[in-house]
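# just coords:
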């Protein structure tokens, strides 16, 4: 009996280590997570949903990280942006094949899952009213998906890379443009990577009517919840 117990412990330990060292994520699990946004019936025209990989530790670099969908029918490379986000491919064939999302690193080094943010505009012009609505939409969706994001929307944050032109100005009728402060920080509240350039627009600090004009397209826009 003792030998059997020891054998079982060894097998369980080996299984746990194999899971820890795995470089893949079950496509079906990711699909079930991502489909929530697709089925969400409330307003979401200002929102976008990606599948995201983000480091668990600040010492882990995203440089060279690749994500691939491997199924019986095909192998598809999923492009990751600077924040580790990819457009998720909804595929019945991949689901039926029990496909894998393969990372070229140990998957345990990353947190992986759906990531909702505010859509960026190619012209770089955002009305204050639209940003308020976008923030409320994001908060409503996060609550729907079970995330306790905060009590309410207080603003939005624009995120830029270190070498990007990080400039956001508030324009109100009859007033000189106000350039918002740039500081170092994370793209999203609980990210471990803190060395990006961020611009925070707090709704209460500026007139209710106006436009936000960006000097270049941000990597991301996210609601601020407090």
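That came in fine, so what should we check first? This structure is a prediction, so every number in the text was calculated from the model and none was measured. Residues are numbered from 1 along each chain as shown.
# drop to CA atoms for contacts and neighbour counts, all remaining ones
Will do.
# contact partners for the spatially closest residue to residue 125 that is not a sequence neighbour?
Using Cα to Cα, 6 or more residues apart in numbering and skipping residues adjacent in sequence, the residue nearest residue 125 is residue 213, 4.7 Å away. Neighbour list for residue 213: 124-126, 168-171 [criterion: Cα atoms under 8 Å, 6 or more residues apart in numbering].
# can you do 7 Å?
124-126, 168-170 (Cα atoms under 7 Å, 6 or more residues apart in numbering).
# closest to residue 195 out of those residues?
residue 168 (18.4 Å; Cα to Cα).
# that closest one: neighbouring residues, count only.
For residue 168, the count of nearby residues is 25 (other Cα atoms under 10 Å).
# got a list of what the spatially closest residue to it that is not a sequence neighbour touches?
Spatial nearest neighbour of residue 168, chain neighbours left out: residue 214 (4.5 Å); criterion: Cα to Cα, 6+ apart. The neighbours of residue 214, taking Cα under 7 Å, 6+ apart as the test, are 124-125, 167-169.
# who wins for neighbours among the residues you listed?
Most surrounded of these: other Cα under 10 Å gives residue 168, at 25 neighbours.
# so what's that residue up against?
179-180, 212-215.
# list the contacts for residue 150?
Residue 150 neighbours (Cα under 7 Å, 6+ apart): 225-226.
# so residue 49 makes contact with residue 119?
No - the pair residue 49 / residue 119 is not scored as a contact, 9.3 Å apart, by Cα atoms under 7 Å.
# adding another structure so you can compare the two:
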């Protein structure tokens, strides 16, 4: 396996320092210490209404700290409206599922962080669904990447020139993440870490598609599995 050097533009803004996400064309909702739930709803519902294949995918709302701000541990996104009060815990990548609620939409509830002084923006983040057993067939990963690219092309025609070349696995804590490649009829091999591609200091492992069939086995549950387009 070869280590892959990524130089990927995101769908909406090439300068964003976080995850490549299929479907970022609707991502920049607001830049401040609060965001409109109505805007977030409209961005997230694009994936829900998408009629193409997506059974290998999941969509979450991602908080992007602005400037020198950092998210830190224990951060939550609060949905606050006249009739709605929900606390949405963020994972280490700043992501959370966004409940689609008509009452909160009608109220145009606010989305705020539980800590002051952190300016942020929001974007949808589409990734590949996690398997509880940690076993990912190469054919399924190819299909998942193709589904993500199909959605990316749906929201942004400029993505039509890109192709799926692999997936990257992002793990929770340094030293805890890792994955192996087990080819059909062959012995396991450690997949390489991706130098210079770590997500917020988190370890990242690359699986690049090849002609050989087999399985990717993760040593621990990844935070995210992301498609790689070139």
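Yes, it's here. These figures come from a predicted structure and were not determined experimentally.
# that older thread, and the residue nearest to residue 125 of the first structure, which of the three is it?
Here residue 213 of the first structure is strand, with the state taken from DSSP: H, G, I helix; E, B strand; the rest coil.
# which residue in the second structure aligns with it?
When the second structure is aligned by TM-score structural alignment, the residue opposite residue 213 of the first structure is residue 217.
# could you measure from its match over to residue 200 of the second structure?
23 Å (Cα to Cα, to the nearest Å).
# again, but for residue 148 of the second structure
Taking Cα to Cα, one finds residue 148 of the second structure at 23 Å from residue 200 of the second structure.
# so between the two, which is more surrounded?
residue 148 (29 against 12).
# circling back to that earlier point, closest to residue 94 of the first structure among the contacts of residue 168 of the first structure?
Out of these, the member with the shortest distance to residue 94 of the first structure (by Cα to Cα) is residue 214, at 39.4 Å.
# can you pull the contacts of the residue opposite residue 109 of the second structure in the first structure once aligned?
Residue pairing (TM-score structural alignment): residue 109 of the second structure is matched to residue 99 of the first structure. Contacts for residue 99 of the first structure (Cα under 7 Å, 6+ apart) come out as 26-27, 69-71.
# now do the strands in the second structure.
34-36, 57-65, 76-80, 85-89, 95-96, 110-113, 120-128, 135-137, 164-170, 179-183, 189-190, 204-208, 214-218, 224-229 (DSSP state E).
# pull the number of nearby residues for residue 77 of the first structure.
14.
# that one -> the second structure?
So residue 77 of the first structure corresponds to residue 87, using TM-score structural alignment.
# right, and that match touches residue 74 too?
No - assessed by Cα under 7 Å, residue 87 of the second structure is found out of contact with residue 74, at 11.6 Å.
# measure the spatially most distant residue from the centre of the second structure to residue 210 of the second structure for me?
Centroid-distance maximum for the second structure: residue 185 at 32.4 Å, with Cα atoms, centre = their mean. Remark: distance between residue 185 of the second structure and residue 210 of the second structure (Cα to Cα) = 16 Å.
# taking the contacts of residue 214 of the first structure together, which two end up most distant?
Among the contacts of residue 214 of the first structure, 125 and 167 lie farthest apart (Cα to Cα), at 12.1 Å.
# thinking again about what came up before, neighbour-wise, which of residue 49 and residue 119 of the first structure wins?
Neighbours were counted for residue 49 of the first structure and for residue 119 using other Cα under 10 Å; residue 49 has more, 20 against 16.
# what residues does that one make contact with?
Applying Cα under 7 Å, 6+ apart, the residues contacting residue 49 of the first structure are 114-117.
# swap in residue 224 of the second structure?
Contacts for residue 224 of the second structure (Cα under 7 Å, 6+ apart) come out as 127, 169-170.
# most neighbours among these, please name it.
residue 170 (26 neighbours).
# what's the counterpart of residue 204 of the second structure in the first structure?
Using TM-score structural alignment, residue 204 of the second structure pairs with residue 198 in the first structure.
# so its match touches residue 164, yeah?
No - under the criterion of Cα under 7 Å, residue 198 of the first structure makes no contact with residue 164, lying 10.7 Å away.
# those two: which is more packed in?
residue 198 (28 against 15).
# now do the contacts for the more buried one.
Residue 198 of the first structure touches 157-160, 182-185, counting by Cα under 7 Å, 6+ apart.
# mind doing that once more with 10 Å?
157-162, 166-168, 181-188, 218-221 (Cα atoms under 10 Å, 6 or more residues apart in numbering).
# measure the nearest residue to it once chain neighbours are set aside to residue 199 of the first structure for me?
Residue nearest to residue 198 of the first structure in three dimensions, not counting chain neighbours: residue 159, with 4.5 Å by Cα to Cα, 6+ apart. Residue 159 of the first structure is 6 Å from residue 199 of the first structure, where distance means Cα to Cα.
# same question, residue 186 of the first structure
11 Å.
# what sits in contact with each of those two?
157, 159-160.
# so which residue is dead centre in the first structure?
residue 115 (3.6 Å).
# show me the contacts for the aligned residue in the second structure for residue 55 of the first structure.
Matched to the second structure by TM-score structural alignment, residue 55 of the first structure sits across from residue 65. By Cα under 10 Å, 6+ apart, the contact set of residue 65 of the second structure is 18, 31-33, 71, 94, 118-122.
# taking the residues you listed together, which two end up most distant?
18 and 33 (18.9 Å).
# ok so, going back, distance to residue 95 of the first structure added to the contacts of residue 49 of the first structure, as TSV?
Shown next, in TSV, are these (distance: Cα to Cα, whole Å):
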residue	distance to residue 95 of the first structure
114	17
115	20
116	22
117	25
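# the residues you listed: which two are farthest apart?
114 and 117 (10.1 Å).
# identify the contacts common to these two.
49-50.
# of all the shared contacts of residue 186 and residue 199 of the first structure, which comes closest to residue 88 of the first structure?
residue 159 (21.9 Å).
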